[in-house]
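Asker: the following block contains a protein sequence and its predicted model.
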Amino acid sequence: MPIEVDGKTLETDEEGYLVNLNDWVPGVAEVMAKEDDLELTQDHWDIINFLREYYEEYQIAPAVRVLTKAVGKRLGKEKGNSKYLYGLFPYGPGKQACRYAGLPKPTGCV
């Protein structure tokens, strides 16, 4: 189902992930969050930007356990835990945050 971002129609797969990762712009996250009735804060953007950097470096979207550990190292212990991440992304920090970041679905996510 395509999404409309900044006047452009972007293709997504059946789970809502961007088909073409190069189509991502920050507006993608805004549109997807709005569909989920979620308002993005700086804390959300910290995780979204972290995921994009992680993907750029490793060419893979991290599973939740890896994400939690990596966020803890980079952003601090108080942010590197499941409770914090699920508070930001209630549909699952791996799946939902990666979708907002324009990344493929993390391996190991159902």
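Answerer: Sure thing, it's come through. Numbers count the residues shown, from 1 in each chain.
Asker: C-alpha from now on. contacts and neighbour counts both.
Answerer: OK.
Asker: buried residues in stretch 92-110?
Answerer: 92-106 (16 or more other C-alpha atoms under 10 Å).
Asker: and the contacts of it?
Answerer: Here stretch 92-110 makes contact (C-alpha atoms under 8 Å, 6 or more residues apart in numbering) with 16-18, 21, 23-24, 28-30, 32-33, 47-49, 51-52, 55, 60-64, 67, 85-86, 89-90.
Asker: one more: stretch 22-29?
Answerer: With contacts defined as C-alpha under 8 Å, 6+ apart, stretch 22-29 is touched by 5-6, 10, 18, 99-102.
Asker: another one to put next to it:
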Amino acid sequence: MNQREIAGRIVGFDDENFMVNHNDWDESIAAALAEEEGVGLLNDRHFMVIEYLRRVYEEKGTGPTIRRLTKESGVPTKELYSLFPGAPAKKAARISGIPKPKGCI
């Protein structure tokens, strides 16, 4: 585990830059992680995905697959890729403060 300061707090991250403890997350950390990931400023649509990811993680212990994310979050695939360019499920999980979803490579 690597610890570093982000948004004025010391937070633990794994080797792939996913937060170790999702309870350390808050919106200021999400904003800082979004900048690091090249997402920019977060808006309501970003938070729709983030809140969905956090809710699924708390219920099931893992984040959803990209397929489930696009079917159940209320954000279609094309928009998801524009909100979180490149690797939307992975970037959204990092910004959401949850561990890497099991379906991600």
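Answerer: Sure thing, it's come through. Treat the numbers as computed from the prediction; the structure is a model and nothing was measured.
Asker: can you flag the buried ones in the contacts of stretch 92-110 of the first structure?
Answerer: Among the contacts of stretch 92-110 of the first structure, the ones that count as buried by 16+ other C-alpha under 10 Å are 16-18, 24, 28-30, 32-33, 47-48, 51-52, 55, 60-64, 67, 85-86, 89.
Asker: what about the strands in the second structure?
Answerer: Using DSSP state E, the strands of the second structure run over residues 2-6, 9-13.
Asker: please work out which of those strands is packed deepest.
Answerer: When those are scored by mean count of other C-alpha atoms under 10 Å, the highest mean neighbour count falls to strand 9-13 (a mean of 16).
Asker: counting by contacts, list what it packs against.
Answerer: If contacts are counted by 3 or more C-alpha pairs under 8 Å, 6 or more residues apart in numbering; DSSP states H and E, strand 9-13 of the second structure sits against strand 2-6.
Asker: distance from the strand it packs on to the middle of the chain?
Answerer: 17 Å (C-alpha atoms, centre = their mean, to the nearest Å).
Asker: got it, and stretch 64-81 of the second structure?
Answerer: Put simply, stretch 64-81 of the second structure sits 13 Å off its chain's centre (C-alpha atoms, centre = their mean).
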